[in-house]
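**Student:** sharing a model that was predicted from the sequence below.
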Amino acid sequence: MKKILDNINKHVILTADEEDIFISKVTIENFKAKSMVLKPGDICTKSYFINSGIIRSFTVNDNSVEHVLNFSCEGWWISDMYSYLTQKPGNLFIEVLEDAEVVVLSKENQELLYYEISKLERFFRILIENSLIANQERLMDNLSLSAEERFEKFCSKYPTLIQKVPQKQIASFIGVTPEFFSKMKARLLKK
């Protein structure tokens, strides 16, 4: 539980008693690669903190084309935020790419923690604000940067994923076809 407590303590400092209360409200789960944690139509009732492994969220359009929204690796959180916050059926797949150990926090326990440890409400507000900023930045990047520039940003944000994630998923994340990505990557390697 050290990793998640360190993650929390970056933003709010918990006492030893508060840490014990928090730990009593979470569980640890292990998922094998290629496991689906969530599917469209499911109501997301949990958020996940990644202790180890890689998890992605994505959607599939009417033409069966995948659109990767996020990759989450060690020290990051992942959930279908729309479904989690509204408790309505979601539209995302959440898939484990590399065997993962995660800390699981249910929506119900998160709400209880808000009452028991008010600092955690601040912590989760900060997480949501940071997520909103990252999503807005990504949207702006998709509108204003070239594919090469988006790939360079991906490489700096996710340096460990470049060798671990299939190229077609990286292409999807930066908003290009796998064919274009392959040609672009070959051009960049020649430079």
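**Tutor:** The structure has been received and is ready for your questions.
**Student:** going forward, measure contacts and count neighbours with C-alpha atoms only.
**Tutor:** Will do.
**Student:** what is the longest helix of the chain by residue count?
**Tutor:** In the chain, with assignment by DSSP state H, the single longest helix is helix 118-144.
**Student:** which strands and helices sit next to that helix?
**Tutor:** On a contact count with 3 or more C-alpha pairs under 8 Å, 6 or more residues apart in numbering; DSSP states H and E, helix 118-144 meets helix 107-116.
**Student:** second structure for comparison follows:
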Amino acid sequence: MEPYKSILQNIERYVTLSDDEKKKLIAIIRTTKIKKRQFIDQPGYVCQYRNYVVQGTFRSYFIDSEGKEHTVQIAIEDWFVSDFYSYITRTPATLFVEAIEDSTIFQMTYDDIEGLCKEIHGLSEYFRISTERAFAFSRKRALSNLSMTAEERYKEVLDRYPTIVRRVPQKVIASYLGMTPEFMSKIRKNLSSKS
């Protein structure tokens, strides 16, 4: 079970699984190596996997009618990343999910997870909790975008996710925060002159 230690620890933050239940979960996991700039989801195709990041970094984004990219999620180790709307509704994806670094992910199909969740209450509970937490975070982010200044949003990401700020290109962070890289650069200069 050692290769699956990270995902099992993630699950055990919320629920307890028996050794037999852990073995059943491990049996449905596919370990996949992803190269930098490779896509794991693309618009037009139904998202087949719930992807857990073992090692590496990803971003989810869409391209608007003017060709501008809008990053909606950045994911690092111990986070899930997919076009979750496509995954849950079984409809074509609207997001690109791209590796920012060479990465390793655990992939689990929708049907495999649904089957196991019917059999293992703890696993069903875990995915319910993780989905609720993702929804709550998404709601908080939407409110932050409406109520906080650009500088406050940048400081929040800087304080909460210093690892992301160090590993992810500035243009991706700017896109995530809804600003241009040039504007974010001005914010960074302002903050460094204050300290």
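**Tutor:** On my side now, so go ahead. The structure presented is a predicted model; accordingly, all values stated were derived computationally and were not measured.
**Student:** coming back round to it: in the second structure, which residue range corresponds to the longest helix of the first structure?
**Tutor:** The counterpart of helix 118-144 of the first structure in the second structure, using TM-score structural alignment, spans residues 121-147.
**Student:** buried sites along the matching stretch?
**Tutor:** Residues 122-124, 126, 144 are the ones in stretch 121-147 of the second structure that count as buried (16 or more other C-alpha atoms under 10 Å).
**Student:** surely M108 of the second structure meets T32?
**Tutor:** No: between M108 of the second structure and T32 there is no contact under C-alpha atoms under 8 Å: 10.6 Å.
**Student:** assign a three-state SS to V68 of the first structure, would you?
**Tutor:** Secondary structure for V68 of the first structure, judged by DSSP: H, G, I helix; E, B strand; the rest coil, is strand.
**Student:** and it? What does it align with in the second structure?
**Tutor:** Match for V68 of the first structure (TM-score structural alignment): T71.
**Student:** assess the claim that that match and Y176 are in contact.
**Tutor:** Yes: the pair T71 of the second structure / Y176 is scored as a contact, 4.5 Å apart, by C-alpha under 8 Å.
**Student:** would you map the strands across the first structure?
**Tutor:** Remark: strands assigned in the first structure by DSSP state E are 26-31, 36-38, 46-60, 66-72, 77-78, 93-106.
**Student:** closest to D6 of the first structure out of these?
**Tutor:** Proximity to D6 of the first structure, assessed across the strands of the first structure by C-alpha to C-alpha, is greatest for strand 46-60 (11.4 Å).
**Student:** that closest one vs strand 66-72, what angle?
**Tutor:** 150 degrees (axes from the mean of the first three to the mean of the last three C-alpha atoms, to 10 degrees).
**Student:** quick check: buried residues in strand 46-60 of the first structure?
**Tutor:** 46-59.
**Student:** mean deviation of it from the second structure?
**Tutor:** Here the mean offset of strand 46-60 of the first structure against the second structure after fitting is 0.6 Å, by mean C-alpha distance after the TM-score superposition for the first structure.
**Student:** ok, back up a step: which of the buried residues of strand 46-60 of the first structure sit farthest apart?
**Tutor:** N51 and T59 (24.0 Å).
**Student:** quick revisit: ok now the match of helix 118-144 of the first structure, how far from the chain's centre?
**Tutor:** 12 Å (C-alpha atoms, centre = their mean, to the nearest Å).
**Student:** with stretch 89-102 of the second structure instead?
**Tutor:** 10 Å.
**Student:** quick one: it aligns where in the first structure?
**Tutor:** Going by TM-score structural alignment: stretch 89-102 of the second structure matches residues 86-99.
**Student:** hang on, the earlier thing: next, the angle strand 66-72 makes with the longest helix of the first structure.
**Tutor:** 140 degrees.
**Student:** mean distance, helix 118-144 of the first structure to its aligned residues in the second structure?
**Tutor:** Relative to the second structure, helix 118-144 of the first structure is 0.6 Å off (mean C-alpha distance after the TM-score superposition for the first structure).
**Student:** follow-up on the earlier one: comparing M108 and T32 of the second structure, which residue is more hemmed in?
**Tutor:** M108 (20 against 14; other C-alpha atoms under 10 Å).
**Student:** and that one, how close does it get to E114 of the second structure?
**Tutor:** Noted for M108 of the second structure: a distance of 10 Å to E114 of the second structure, by C-alpha to C-alpha, to the nearest Å.
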